[in-house]
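Undergrad: Quick check, what structure comes out for this input:
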Amino acid sequence: MSSQESQAPPTTTRRKFMQTVIATLGGIITAGFAIPAVGYVVGPALQEKVEAWFQVGTASKIPVGEPTLLKISIERKSGWIVDTQEHAYYVYTEDGQNYQAVSNVCTHLGCRVRWIEDQEIFFCPCHNASFAKNGDVLDGPPPRPLDKAELKIEDDQIYIKGG
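TA: All right, here's what the predicted structure looks like:
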């Protein structure tokens, strides 16, 4: 016998073939679930949060001592989904130089507050809560003052930071 005849090619048994096919398919299915799951968990940590300034109005049009409601729409994109969020802020100044902005959303249940000029308060109709001009709680169940927004004035334009 020659050396070529003594070394017959190894034959794959039906059992070994099926084990290989099942293990390969199991690996492919597992990877199909694992890769998106890892992306879902790790993805938000890798995304950079962008904070932007949004123009809401003109400073010279804000009367001294009277809060003025200014509204903005912020469009957010997440993958294929486009979501438009409406935000509103009361902007006021006491001296025509320094401006402040408070959210018009009550910190108790998220109802919209409104400015009552003759009482000089923000009033929430949901539970009769009232807030001072600077957003501090005067009466009612709100756990904290109205949220304040960071703003800046450039060339007589009011910008509020959002993101």
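Undergrad: only C-alpha atoms for contact and neighbour calcs from this point on.
TA: Fine.
Undergrad: Glu117: what's its closest spatial neighbour, skipping adjacent residues?
TA: Glu66 (7.7 Å; CA to CA, 6 or more residues apart in numbering).
Undergrad: for comparison, sequence B:
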Amino acid sequence: MGIEMIRLFQRHQSVSKTTRATAVFAGAGNPAFALAFNVGPSLHQGEEQRLSLGATSKIELDTHRLFKANIQPQTGWVAPEEDIAVYVLTEVKRHFVARSNIYTHLDYRVRWCTEGEQYFNTRLNDSFDKQGDVLSGHSPHPLDRNPIKVGEERFFILVNWPDNADQVKYVLMGSSYDA
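TA: Okay, here's the model as predicted:
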């Protein structure tokens, strides 16, 4: 039994040495990739990033319009695509309000019901008024307002919130709106 333990120990040491050698070789062979992965996101620290979702001419007075975008957050090598959607409303054609159509951590989405003048979720039977405040249901908070900026006949939403502004850069993959 003593000889088997020695062989097992030697094999463990061999695997450990091989693993370390592979890590050193990979690190020495790709220092640029390691540097880009670790330093790249920090170059955008504190940078406000806004994405254009559409033209202001597509938004009619007192009409809720759903704009969708497919964005790709870039945090080093990992870059999964995300879908975001906001309802945009204007009452004076100069002041635009954008509200997220997702209102819980479970990704429940709301839709605008013109007949009841409210946002509604069929899953939990929650409803929200025109300003996004809770009318009825289980939701403990109103719909999130997205910061919006208008320029050059287009509107832009802020995509890097303060809690992740130092580590994420977003790339717009495509956008659309529901008529």
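Undergrad: overall similarity of the pair, as a TM-score.
TA: Once the chains are laid over each other, their TM-score by TM-score structural alignment, normalised by the length of the first structure reads 0.69; 129 aligned residues with a CA RMSD of 2.8 Å.
Undergrad: picking that back up, what secondary structure does the alignment partner in the second structure of the residue nearest to Glu117 of the first structure sit in?
TA: Under the alignment by TM-score structural alignment, Glu66 of the first structure pairs with Thr63 in the second structure. Counting by DSSP: H, G, I helix; E, B strand; the rest coil, the backbone at Thr63 of the second structure sits in coil.
Undergrad: thinking again about what came up before, run a quick neighbour tally on the residue nearest to Glu117 of the first structure.
TA: 16 (other CA atoms under 10 Å).
Undergrad: Now do the contacts for it.
TA: Tyr92, Thr93, Glu117 (CA atoms under 8 Å, 6 or more residues apart in numbering).
Undergrad: What of Lys161 of the first structure?
TA: Glu51, Ala52, Trp53, Phe54, Ala149, Glu150, Leu151.
Undergrad: Select the longest strand from the first structure.
TA: Counting residues, the longest strand found in the first structure (DSSP state E) is strand 81-93.
Undergrad: Now do that one: everything it contacts.
TA: 62-77, 99-104, 149.
Undergrad: The same query, at a cut-off of 7 Å, please.
TA: The contact list for strand 81-93 of the first structure (CA atoms under 7 Å, 6 or more residues apart in numbering) reads 62, 64-77, 99-104.
Undergrad: Read off where it ends up in the second structure.
TA: Under TM-score structural alignment, the match for strand 81-93 of the first structure is residues 78-90.
Undergrad: now the matching stretch, how far from the chain's geometric center?
TA: 7 Å (CA atoms, centre = their mean, to the nearest Å).
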